[in-house]
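> can't give you the sequence, but here's the structure:
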């Protein structure tokens, strides 16, 4: 049996129509197949490869750590240099009130930890999230999600969660003194790149303060430079109580984190002690890769280039079938009006060597979220292929 047959026979499937792109190697913005295929990865493995595939500095950090140690102990007991240096580097990018990092393995785990933390710290049980929010697929994170299509088959889910509409000021009145936390994507991702304005975020922060509610901002997709700032909340002059990150954090390695202040995080130490446990959270190899990723973003000034690269995409992607482009930096949605129009374009673009995608809760729009290292020449090449795909699909 070849690899494709083994994939279909022995790996659990999540759809009846997987992409079935076979990858032999990845480098920079490209994926390479076993028969000479070459693809531009315009979705970064869904927001993961912000510094590109196999960045040399990430590989060097991984190799250096491999020569020292791998897993040693469950999280939080041993002093491990990759973890401590990463935590310090993350805190250095943040306001002083976000000074305590809990390292986990993924975005869903970061959500789970944050939900527990908010309940434990406030003593409250009710949560609020947004319609068409996506926070992950585990039971708690799915409960906080905002799309019933993805939830109904798994009910009963976590009780006490209600939903508001992202960006709607009037809905903020639903936040009250029984609300432990509001969990919200700073930029809504799977809803098709929806961006609320500064007035909304300022009002959200005020309402949480008035009611003693913790504000959890999910930047699992939007963080690590994707929007043109290291953290997306910096665009809106607010600070969350708990910040979530993963995806682009690891330079291609699995890692996530929830970040708060030391007082809030401290509730996990007592009643009960070990209030949140992870065996592999902050794995030293992943932590080393993540630290390298932070340094690459800063040293190579990738974040300061995001706006210009996004503007270039928008200037080149002009076609009668394109209804509009929504974006915050290189977190982009190209609207085509229907899935029936979009899907053949995505399929043809892949045949032409450009990988794009749609969104879970917005299937009329094309996802574009390339590695931040993408060059102007590569943007031109990718856009030419997309425009050709539109004409030929």
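Received it, and whenever you're ready, just let me know what you need. Owing to the predicted nature of the structure, the values given are computational and were not obtained by experimental measurement.
> switch to C-alpha atoms for all contacts and neighbour counts from now on
Fine.
> what residues are up against residue 293?
By Cα atoms under 8 Å, 6 or more residues apart in numbering, the residues touching residue 293 are 51, 58, 249-251.
> likewise residue 180?
Contacts of residue 180 by Cα under 8 Å, 6+ apart are 118-119, 122-127, 212-214.
> Between all of the contacts of residue 293, which two are at the greatest distance?
Spanning the widest gap among the contacts of residue 293 are 58 and 249, at 11.4 Å by Cα to Cα.
> higher neighbour count, these two?
residue 249 (32 against 26; other Cα atoms under 10 Å).
> That one: what's it in contact with?
Counted by Cα under 8 Å, 6+ apart, residue 249 has contacts 48, 223-224, 255-256, 290, 293-294.
> mind listing which of these are in strands?
Assigned to strands by DSSP state E, the following of the contacts of residue 249 qualify: residue 256.
> Got another one to weigh against that:
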């Protein structure tokens, strides 16, 4: 069948007609257990009723208003983000890439410096600046000269930070590299980055697009490390599936982003804000986050016990409900087989299976997931052995 879309996505042969909680149903009425969650987006599961009610209510009021007008719901959502982080002010946009664009612009304007340090295997987006910030050649190929002001260091290499001088505007990183293989940062590495930023007069930007909004068992992933970033970026899980991004910054940066310095027509759209408000109220609840941590411990332990010792597996790692299974083989065919067993997961690079269940996932659903993974691994092992 001819498509009217650019083929920018390697689409699977699955067409979803409806989704609820941790499950999606395709047009052939096949049900799948979904451990993708829209790539860490539907943190409250698909079609959460309270989010749906809030969106429906806002739809009866107004759908869009220029940011020239005061919109109280923006203030309410910003307050929730500020109270759950070390920031003081929020800029709303539509995606993670846009949030990171805003962070890059703010860092350069505020410091008057241009160089931004990021890390190999990082992922920060696909706009020109965020593609330049991303430490992966495959994302950058074919687009000509990149922005020249990015320097890439090796992730978790403490010594590399000693080379940096005072010409650096900011150091930007993910505390768990999601697309780069589900690689958590070492505590010593994060502490050294914070110390280096202080020493060289650089801002610290934490990209929480995938790790934020409860995904790691805290409101934001950096909170596992006892540091205070200057800028935090967020998106994905922020709107339970509605497009919304946010850059959260320290009060010392407010003077730099005055009227006319940055903007977004749809940033802070009231429909997205209605979804974000309920999402944050539910996820930032202490009892909810405690339960995420319990589920994380349960799932990691079961995976370690049942899958971790499998001859094809190098290890299981992660933070909260962002989990990677590193394999000795390419994982693409394994992911295809898991899908044939009605279980949806993602790769994170060629050798890592990435699990991103909704934060509302049940223990029974986690048991189904582990059992399915074990069954498929055992079949893969038999077929490898047969060769």
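Sure thing, it's come through. Owing to the predicted nature of the structure, the values given are computational and were not obtained by experimental measurement.
> Of the contacts of residue 180 of the first structure, which qualify as buried by neighbour count?
Neighbour counting by 16 or more other Cα atoms under 10 Å classes 118-119, 122, 125-127, 212-214 among the contacts of residue 180 of the first structure as buried.
> Closest one of those to residue 64 of the first structure?
Nearest to residue 64 of the first structure out of these is residue 118 (Cα to Cα; 36.9 Å).
> Please pull up the equivalent of residue 188 of the first structure in the second structure.
Under the alignment (TM-score structural alignment), residue 188 of the first structure pairs with residue 177 in the second structure.
> for residue 148 of the first structure, same thing?
Aligned by TM-score structural alignment, residue 148 of the first structure pairs with residue 137 of the second structure.
> That match: neighbour count?
12.
> surely residue 152 of the second structure meets residue 117?
Yes. Using Cα atoms under 8 Å, residue 152 of the second structure makes contact with residue 117 at a distance of 5.9 Å.
> Have a look at those two and say which one is more surrounded.
Relative neighbour count places residue 117 above the other of residue 152 of the second structure and residue 117, with 21 against 18, counting by other Cα under 10 Å.
> mind listing what that one touches?
By Cα under 8 Å, 6+ apart, the residues touching residue 117 of the second structure are 150-153, 168, 170-172.
> hang on, it in a helix?
No. Judged by DSSP: H, G, I helix; E, B strand; the rest coil, residue 117 of the second structure forms no part of a helix; its state is strand.
> For stretch 333-341 of the second structure, buried residues please.
Residues 334-339 are the ones in stretch 333-341 of the second structure that count as buried (16+ other Cα under 10 Å).
> From the rest of the structure, what touches it?
Contact partners of stretch 333-341 of the second structure, identified using Cα under 8 Å, 6+ apart, comprise 32, 344-347, 353, 372-373, 376-377, 380.
> Mind doing that once more with 7 Å?
Contact partners of stretch 333-341 of the second structure, identified using Cα atoms under 7 Å, 6 or more residues apart in numbering, comprise 344-345, 373, 376.
> can you put these in TSV and add secondary structure?
Compiled in TSV, these are given as follows (three-state DSSP):
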residue	secondary structure
344	strand
345	coil
373	helix
376	helix
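> By neighbour count, which of these wins?
residue 344 (24 neighbours).
> Now intersect the contacts of residue 293 of the first structure with the strands, please.
Using DSSP E, no member of those falls in strands.
> Pretty sure residue 70 of the second structure sits in a helix.
No. Residue 70 of the second structure: not assigned to a helix; according to three-state DSSP it is coil.
> Need the counterpart of residue 45 of the first structure in the second structure.
Aligned partner of residue 45 of the first structure by TM-score structural alignment: residue 38.
> so what's that match closest to, chain neighbours aside?
Excluding its sequence neighbours, the residue lying closest to residue 38 of the second structure (Cα to Cα, 6 or more residues apart in numbering) is residue 241, at 7.5 Å.
> do residue 45 of the second structure as well
residue 21 (4.2 Å).
> right, and that neighbour touches residue 46 too?
Yes. The criterion here is Cα atoms under 7 Å, and residue 21 of the second structure meets it with residue 46 at 4.6 Å.
> Which of the helices or strands spans the equivalent of residue 381 of the first structure over in the second structure?
Matched by TM-score structural alignment, residue 381 of the first structure corresponds to residue 368 in the second structure. Element membership of residue 368 of the second structure [criterion: DSSP states H and E] is helix 363-386.
> Check which helices and strands that helix sits against.
The contact analysis (3 or more Cα pairs under 7 Å, 6 or more residues apart in numbering; DSSP states H and E) places helix 363-386 of the second structure against helix 286-306, helix 332-340.
> which ones are touching the nearest residue to residue 292 of the first structure once chain neighbours are set aside?
Excluding the flanking residues, the one nearest residue 292 of the first structure by Cα to Cα, 6+ apart is residue 58, at 5.5 Å. Residue 58 of the first structure makes contacts with 251, 289, 292-293, as judged by Cα under 7 Å, 6+ apart.
> of those, closest to residue 194 of the first structure?
residue 251 (25.2 Å).
> what's the neighbour count on the closest one?
Counted with other Cα under 10 Å, residues neighbouring residue 251 of the first structure total 29.
> That one maps to what in the second structure?
Using TM-score structural alignment, the partner of residue 251 of the first structure in the second structure is residue 240.
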